[in-house]
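Participant: Okay, predicted coordinates and the sequence, questions at the end:
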Amino acid sequence: MQDTTSFLSTLQAALPTITTGLTLSLSLIVAIGAQNTYVLRQGLRREHVLAVVMVCALLDMALMTLGVSGLATTLGQHPRALNALALAGAAVVAWYGAMALRRALAPQALQAQLQGEPQSLRTTVLQVLGISLLNPHVYLDTVILVGAVGAKQAPDLQGWFLVGAGGASALWFVTLGFGARLLSPLFARPVAWRVLDLLVAAMMGHIAYGLWTQVTLA
């Protein structure tokens, strides 16, 4: 009973950090892009969906962990460099928010290609790895941006931050892959992406402001 109470107390204290990781991760991955389009396409085709979802989620988690742990170790003794990176992260987040707002003003429907012959599991995994790892934004989002925010957390809260960030990534890919048949009629309409991008822009603005104030008011 005491262990359970202690865990719940720790979880309650870490909830703001988990929420930060979750909202940041969702803000970065919820957008029309090559990776999301591929996951949705596989979900609509009902072809190797579990493998695709697992590869995307595990890859995100690995890169986020690398960013948080690497930046925390390298920059932990250099607060000025860490603050500079956090300010750069705030600028990048603000830019992403502006892009989301721009997309909301001129939304486009998501077109998932359903044609084509069935693919082998090996081909599918290689394709999703290529789409993910050859996209420079993946490293900017996970290693640099998420890493910068995660490294700013207290050492005992960095694991909780990754729980939120990695959990958001896994939740999104599971929802997109296995809920594709339900989501595709909705996101075939531009207005759905307009609402989604407006929410992304709002979350990005909130996170950018938080990073900026964390450094400038410290």
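Facilitator: Thanks, I have the structure now.

Participant: contacts, neighbours, all on C-alpha from now
Facilitator: OK.

Participant: what about the closest residue to L87 other than its chain neighbours, how many neighbours?
Facilitator: Distances taken as Cα to Cα, 6 or more residues apart in numbering put W212 closest to L87, at 6.0 Å, once the chain neighbours are dropped. By other Cα atoms under 10 Å, 18 other residues sit near W212.

Participant: next, the one to line up against it:
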Amino acid sequence: MTSALLAGMGLGLSLIVAIGAQNAYVLHVGVRGRGLAAVVAVCIVSDVVLIVAGVAGLGAAVSGRPVLLETVKWAGVVVLAGYGLRSLWSARTSAGLVAGGDGAASVAAIVAGVLALTWLNPHVYLDTVLLLGSASTRYAGDRWWFALGACVASVLWFCLLGFGARRMAGVLGRPGVWRAINLGIGVLLLVLAMRLATMPLGG
């Protein structure tokens, strides 16, 4: 039980902590503050749903639907590229937040952004559903302890990232630092979009 729990936490953290589109978005929202609790909650709930689905065996069903994977893949490319270009524009104009650079975006719009970057990102399915789901089979009767460990890792990470960024908003929100963050995030998202576009998922 304990080994499965710790293994789930370890693998979960190793997959979640890597800087990606979702983490970049949470960082932006954390510095701005608006809609932060909702965004963190969406990330956690989404991860828990996907982890549970993967451990329950959804991975096999998803991997057997290449057309579905390809559809999500190209939708993800559009979303990543769009947010990447918007972030670069924010860096050029010294504006903030990938979605709603003037800080006037509604909480609903901010939440819609994180939903898009989470659920239209094939990497989420590959890592959370397929990889974690497959890894859980090593623990047979303790696989749900493994899933619990991965869920705990998700809760800890997103709370740390989002609310940690909020506490450091005084430093991260300075124009020069903010411009550098927007530039870095914009480049990262465009690179992820290009990598995703060339990644064979279906067929």
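Facilitator: Yep, it's here. Source: prediction; values computed, not measured.

Participant: Pull out the buried positions in the host helix or strand of the residue nearest to L87 of the first structure.
Facilitator: Assigned by DSSP states H and E, W212 of the first structure belongs to helix 190-216. Residues of helix 190-216 of the first structure classed as buried: 191-194, 196-209, 211-212 (neighbour count, 16 or more other Cα atoms under 10 Å).

Participant: re the thing from before, help me confirm that the residue nearest to L87 of the first structure comes into contact with V92.
Facilitator: No: the criterion here is Cα atoms under 8 Å, and W212 of the first structure misses it with V92 at 11.5 Å.

Participant: if we can go back for a sec, per the alignment, the residue nearest to L87 of the first structure corresponds to what in the second structure?
Facilitator: W212 of the first structure maps onto no residue in the second structure, with residues paired by TM-score structural alignment.

Participant: check which helix or strand covers the aligned residue in the second structure for A57 of the first structure.
Facilitator: Residue pairing (TM-score structural alignment): A57 of the first structure is matched to I44 of the second structure. Per DSSP H and E, I44 of the second structure falls inside helix 36-56.

Participant: That helix: average distance to aligned residues in the first structure?
Facilitator: With mean Cα distance after the TM-score superposition for the first structure, helix 36-56 of the second structure departs from the first structure by a mean of 0.7 Å once superposed.

Participant: Please tell me how far that helix is from the chain's geometric centre.
Facilitator: Here the centre of helix 36-56 of the second structure is set off from its chain's centre by 10 Å, with Cα atoms, centre = their mean, to the nearest Å.

Participant: what comes up buried for that helix?
Facilitator: Buried residues in helix 36-56 of the second structure, counting neighbours by 16+ other Cα under 10 Å, are found at 36, 39-40, 42-44, 46-48, 50-56.

Participant: is it true that H28 of the second structure touches A95?
Facilitator: No: in this structure, H28 of the second structure is not within contact of A95 by Cα under 8 Å, at 11.3 Å.

Participant: Looking at these two, which has the bigger crowd around it?
Facilitator: Neighbour tally, H28 of the second structure and A95, criterion other Cα under 10 Å: the higher count belongs to H28, 27 against 19.

Participant: R181 of the first structure: what's its closest spatial neighbour, skipping adjacent residues?
Facilitator: With Cα to Cα, 6+ apart, the residue lying closest to R181 of the first structure is L44, at 5.7 Å.

Participant: Can you point out the helix or strand that includes the one you found?
Facilitator: L44 of the first structure is part of helix 34-45 when elements are defined by DSSP H and E.
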